[in-house]
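**Student:** from the sequence below, what's the structure:
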Amino acid sequence: MNSKKFLGAVFLSTSASIWGGMFVVVKIVVEYIPPIELVWLRYLIALFFLTCFGLARKIKWRIARKDLFLVFLVGLIGNTISIVTQETGTWLSSAQLGAVITSATPTFMIIFAWLLLKERITLIKVVSIIMATAGVVMIVGIHVTGAQSVLGVLSLVVAALTWAIMSVLIKKIPRKYDPLQITIYTTLVAILCLTPFVLRNFSVFHNICFTDFRIAFSLLYLGLISTAFAFVMWNKGLQLMNASSSGLFFLLQPIVGTLLSWLVLNEGVSWGFFGGTALILSSVWLAIRFAD
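**Tutor:** Down below sits the predicted model:
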């Protein structure tokens, strides 16, 4: 494995592990803050820290006019639509179901990478996806009951689809831009897109106790760790590996998410967790070992 692949794998694995914990945090805090308002607050916090990091690093801020629309699309599709539907789906279902449905992301990434980036669909990629998806199902199973869960599933499918499109579009952004710079601008796009919806229902903030430890900690985790830090890591990892193989790292989420769901939310863990974990890790190894 060359150093480029190794660093890409580290960045993507770190992001996915952080997002595995995010499912649990969202499940806790979304009981107090509605999904759209939660995403908006999350991005405000993230933008503050990202801007501070950017100023400290003295990054370049200018983006060429020809690249602005692509950056806008990444912010709209990934940072806005995908995250809102993901948190809505988790709210309407469960943290574990969120991990299962979003496991479709790597499959979508292979398809979009083939369509938009002309990356080859190889047998290794297909086998890896099948192994990883089987691993996710073994870990958390599939439990859908009631109309509310069905709506949750639909939201999570949209989240998986849009995240895959966003991850492929990032590969089309010239590598001359710092991942931190791209993350700042896409975060700003998300805030601007969500602000009109938040202002229409601004009274919801009057009922939120921001001094409550659970709410304060959850917002800090979502803003600083799972957005500011993890988004930069993911964007950097995507630059270092091909898009279709990168999606497999996304499936490390259910391993972390299931463990934390068991520890924090008292959601059950079956013996399938161990077999599923082995399948997911094996699929990731294949992706790293035989990446183009």
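**Student:** going forward, measure contacts between C-alpha atoms and count neighbours the same way
**Tutor:** OK.
**Student:** contact partners for the residue lying closest to residue 102 once chain neighbours are set aside?
**Tutor:** Once flanking residues are discounted, residue 102 sits nearest to residue 160: 4.8 Å by Cα to Cα, 6 or more residues apart in numbering. Listed by Cα atoms under 8 Å, 6 or more residues apart in numbering, the contact set of residue 160 reads 82, 86, 101-105, 108.
**Student:** centre of the chain to stretch 156-166, how far?
**Tutor:** Averaging C-alpha positions (Cα atoms, centre = their mean, to the nearest Å) puts stretch 156-166 9 Å from its chain's average.
**Student:** other SSEs contacting the helix or strand containing residue 71?
**Tutor:** Using DSSP states H and E, the element containing residue 71 is helix 65-74. Applying 3 or more Cα pairs under 8 Å, 6 or more residues apart in numbering; DSSP states H and E, one finds that helix 65-74 makes contact with helix 146-172, helix 179-200.
**Student:** using JSON lines, lay out the ones you listed together with distance to residue 8.
**Tutor:** Shown next, in JSON lines, are those (distance: least, Cα to Cα, whole Å):
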{"stretch": "helix 146-172", "distance to residue 8": "13"}
{"stretch": "helix 179-200", "distance to residue 8": "13"}
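**Student:** would you do the same for the sequence below? I want to compare the two.
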Amino acid sequence: MKKLRRFAPYFAGLIFSSIFGFSFLFTKEGLELMAPFHLLGFRFALAFLSLSILRIAGIIKIDLKSKNIKMLLLLALFQPGIYFVFETTGMIYTTSSEAGMMIALIPIAVTILAAFILKEKTTFKQSIFVLLSVFGAALIIFNRGSSGIEGNLFGLLLLGVAVIAAAFYNIISRKLSLEFSTIEITYVMMGFGAFVFNIIAIYELDFSLESYFSIISDRDALIAILYLGLLSSVVAFFMMNYTLSKINAAQAAVFANFTTVVSILAGVFLRGESFYKLQALGAFLIIIGVWGTNYFGRPIIRKETYNERI
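**Tutor:** Just a heads-up that it's a prediction; the model follows:
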């Protein structure tokens, strides 16, 4: 029994990283059937509804009284706001495997922005691995072969904006995590996304609720919505928190690399997406770069702090 408990955090890590990895595939599938804001609206509405049910049932606790709500809304503006707008739109012009590789750069962007905004010094070894990841991204961008997707480079640039937005989210969340629990932050994020994206989606559909809900009758669209809204936004979130509460941040960062691998394999083998040798080298450099940046970084948050928050 003790051995099972010992490996449980790593098993949970494999689950949430796999779910996140396949989310790119389901987003791509959903975008072939729905407009971007329609997909986002449904996804976040389902996630917010699920968390609200858990809140009413007393499984999770949310207490936002006398807290810095304005700063929390600013956080939600970056993610899910800006991040998901650019990630989802960018995936229209790219493959799911390319999206997974680009999004893997988020820890690198966090390290770079933290150096400028938070004045956090990077070690020499960290800098080497940051450069490795940047070089890997350049290989992916400039060695796409015949993608077959019009505007592919434009899509990669949109994903680049999503990466920067996610980096700002990570930096802001460091401060807010001292005042809000992880569940509270996620609950507000889901609510913000559900409100904003659904307003835009309904506006684009000329305020026709019949058109808005008609997509539910499409089995493939419903599967994509359920996967993204429940598995990716709720189940994976709880698995991730459990993992972070049991192992340190450097160990947990390895699972971000696994997410990238899953997204690439899902795109290549399930969607038949092209994957070129230099792109494979670029993906390898990004994964090694992310691992090295986290492994050689100075620990900012102790393992005990994660336990206290959760």
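**Student:** tell me the residue in structure 2 aligned with the residue nearest to residue 102 of structure 1.
**Tutor:** Using TM-score structural alignment, the equivalent of residue 160 of structure 1 in structure 2 is residue 163.
**Student:** separation between its match and residue 253 of structure 2?
**Tutor:** Distance of residue 163 of structure 2 to residue 253 of structure 2, given as Cα to Cα, to the nearest Å: 16 Å.
**Student:** just to revisit the earlier point, from the helices and strands packed on helix 65-74 of structure 1, which stretch is densest packed?
**Tutor:** Highest mean neighbour count among the helices and strands packed on helix 65-74 of structure 1 (mean count of other Cα atoms under 10 Å): helix 146-172, with a mean of 21.
**Student:** look at residue 209 of structure 1 and give its secondary structure.
**Tutor:** coil (DSSP: H, G, I helix; E, B strand; the rest coil).
**Student:** could you pull up the residues touching the closest residue to it other than its chain neighbours?
**Tutor:** Leaving aside its sequence neighbours, residue 209 of structure 1 sits nearest to residue 215 (Cα to Cα, 6+ apart; 7.4 Å). Shown in contact with residue 215 of structure 1 (Cα under 8 Å, 6+ apart): 29, 32, 209.
**Student:** is it true that the second one touches residue 208?
**Tutor:** Okay, so that is residue 32 of structure 1. Yes - using Cα atoms under 8 Å, residue 32 of structure 1 makes contact with residue 208 at a distance of 6.7 Å.
**Student:** quick one: closest of the helices and strands packed on helix 65-74 of structure 1 to residue 53 of structure 1.
**Tutor:** Taking Cα to Cα, helix 179-200 is the member of the helices and strands packed on helix 65-74 of structure 1 nearest to residue 53 of structure 1, at 8.3 Å.
**Student:** compared with structure 2, how much does the next helix or strand after that closest one deviate?
**Tutor:** Downstream of helix 179-200 of structure 1, the next assigned helix or strand under DSSP H and E is helix 213-220. By mean Cα distance after the TM-score superposition for structure 1, the fitted helix 213-220 of structure 1 averages 1.3 Å away from its aligned residues in structure 2.
**Student:** what stretch of structure 2 does helix 213-220 of structure 1 fall on?
**Tutor:** Using TM-score structural alignment, helix 213-220 of structure 1 lines up with residues 219-226 of structure 2.
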